[in-house]
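# Just the structure for this:
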Amino acid sequence: MSLRYAVLTLLDIEPGSGYDLKRRFERSVSHFWSASHQQMYRELHRLHDEGLLDCAEQPQEGKPDKKVYSLTDSGREALREWVQRPAPAQKIREPFLIQLFAGHHLSRDQARDAVQRQLDEHRALLDSYLEQNERVLNSDSELQERYWLAHQTLLLGIEAERTWIAWAERMLRELERG
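Now for the predicted structure:
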């Protein structure tokens, strides 16, 4: 999947500026897709140039005009066509696992520290996802029904983080035993 369909999907839910889109991205699909601020803006411009997005400028007091993007009919059709195509399963691409695979170059203390850092990061991610889940569960029931499938991706993210945490805790116990 490319960033273009993540952008189209988020703008299909609600029009917004690049800043709005980045915030929405962080609160929704960031548990399974990542993009920098610059990548997001490049993709917005590309989609606009291709006629898949409209851009309206909203004046702001004391600031440059705000560009608000929305899907065109062509953008909605491109999203509809893409979402109906089968998506291949993706393999994990995790830099830490490559480092661990070469872990024979680490002392036991270095390995323990590396695993502990990962554990801390995954615990923080889990906390963030659980907060997002609470917001979903406390939202309007009509929205919950409309975005039920989208919510399932968050639930998978929660389960993935719980799996990472259990794995890292096991690793730390093994490393402590020597």
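# CA atoms for contacts and neighbours, from now on please.
Will do.
# which stretches of the protein form strands?
Using DSSP state E, the strands found in the chain span residues 53-60, 63-71.
# Also this sequence, please, to line up against the first:
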Amino acid sequence: MVLMSVGGYLVLGLLLDGPASGYELGTRASRAVAYFWPITRSHIYAELPKLVDRGHATVQHVVQEAVPDKRVYTATDAGLHAFRGWLDGFNTVSERARQPLQIQMHFAQHTSAEHLLGQLDQWEAELRNTLVLCQELLAEYADHAGRSLTARFAINRAEADLTWIGEARTTLS
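The predicted structure follows:
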């Protein structure tokens, strides 16, 4: 079995939700998984030919009028099998979230409180956007246990992070 990056498997998983162009997969990713695993459109576009080469997807050239032609990708049975194998063998215990802001906080003595407060403001705005999106997704995913759990996780995480931001503001002020 040829191993792929997590990003490759993520693209394959998105493709298992139905045929799509690279652009459509980017839109799907920004709505469905970006709150827990951000992936760029360029990464998606880079993974699609690899999926085809591995036999995990097929591609169909679609001619369009008035807009550029597109390639529509479809997951294969082999792709589904590979994805299931990856999910079953995926080691989540070793996964740790990276928090770039925590680097700045850890070394706060080397920067200004004003800079850190500005960073907190930006992060808070992003978290509030995540909360809105995930509340919408929670309603949308009401009949899908796994997806509603990821939305609930993101909501809980964002709420915890917002609590921490309040504590950090108090400490820095």
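# The strands of the first structure into a markdown table, with extra columns for mean neighbour count and distance to Arg85 of the first structure?
What follows is the strands of the first structure, written out as a markdown table (neighbours: other Cα atoms under 10 Å; distance: least, Cα to Cα, whole Å):
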| stretch | mean neighbour count | distance to Arg85 of the first structure |
| --- | --- | --- |
| strand 53-60 | 15 | 21 |
| strand 63-71 | 17 | 20 |
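# Make TSV out of the ones you listed and add distance to Glu134 of the first structure.
TSV is the format used below for the strands of the first structure (distance: least, Cα to Cα, whole Å):
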stretch	distance to Glu134 of the first structure
strand 53-60	32
strand 63-71	28
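# And those: which comes nearest Glu159 of the first structure?
strand 63-71 (32.4 Å; Cα to Cα).
# Onto which residues of the second structure does the closest one map?
Across the second structure, the stretch matching strand 63-71 of the first structure (TM-score structural alignment) is residues 67-75.
# ok, how many other residues are close to the closest residue to Trp82 of the first structure other than its chain neighbours?
Nearest residue to Trp82 of the first structure, sequence neighbours excluded (Cα to Cα, 6 or more residues apart in numbering): Tyr5, at 7.9 Å. Neighbours of Tyr5 of the first structure under the rule other Cα atoms under 10 Å: 17.
# What does Tyr5 of the first structure correspond to in the second structure?
Match for Tyr5 of the first structure (TM-score structural alignment): Tyr9.
# cool, and Gly18 of the first structure?
Checking TM-score structural alignment: Gly18 of the first structure goes with Gly22.
# Can you show me the helices along the second structure?
Assigned by DSSP state H, the second structure shows helices spanning 6-15, 22-32, 41-53, 77-89, 100-106, 113-140, 145-172.
# Reformat these as JSON lines; add distance to His61 of the second structure.
Supplementary listing: the helices of the second structure in JSON lines, determined by distance: least, Cα to Cα, whole Å:
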{"stretch": "helix 6-15", "distance to His61 of the second structure": "16"}
{"stretch": "helix 22-32", "distance to His61 of the second structure": "12"}
{"stretch": "helix 41-53", "distance to His61 of the second structure": "13"}
{"stretch": "helix 77-89", "distance to His61 of the second structure": "20"}
{"stretch": "helix 100-106", "distance to His61 of the second structure": "41"}
{"stretch": "helix 113-140", "distance to His61 of the second structure": "31"}
{"stretch": "helix 145-172", "distance to His61 of the second structure": "31"}
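# right, so those: which one is the most enclosed?
helix 6-15 (a mean of 20; mean count of other Cα atoms under 10 Å).
# what about the aligned partner of Gln99 of the second structure in the first structure, distance to Ala102 of the first structure?
Matched across to the first structure, Gln99 of the second structure falls on Glu94, judged by TM-score structural alignment. According to Cα to Cα, to the nearest Å, Glu94 of the first structure stands 13 Å off from Ala102 of the first structure.
# Same question for Ala6 of the first structure.
Ala6 of the first structure sits 34 Å away from Ala102 of the first structure, going by Cα to Cα.
# Ala111 of the first structure - nearest residue in space that isn't next to it in sequence?
Of all residues not flanking Ala111 of the first structure in the chain, Gly103 sits nearest, at 7.0 Å (Cα to Cα, 6+ apart).
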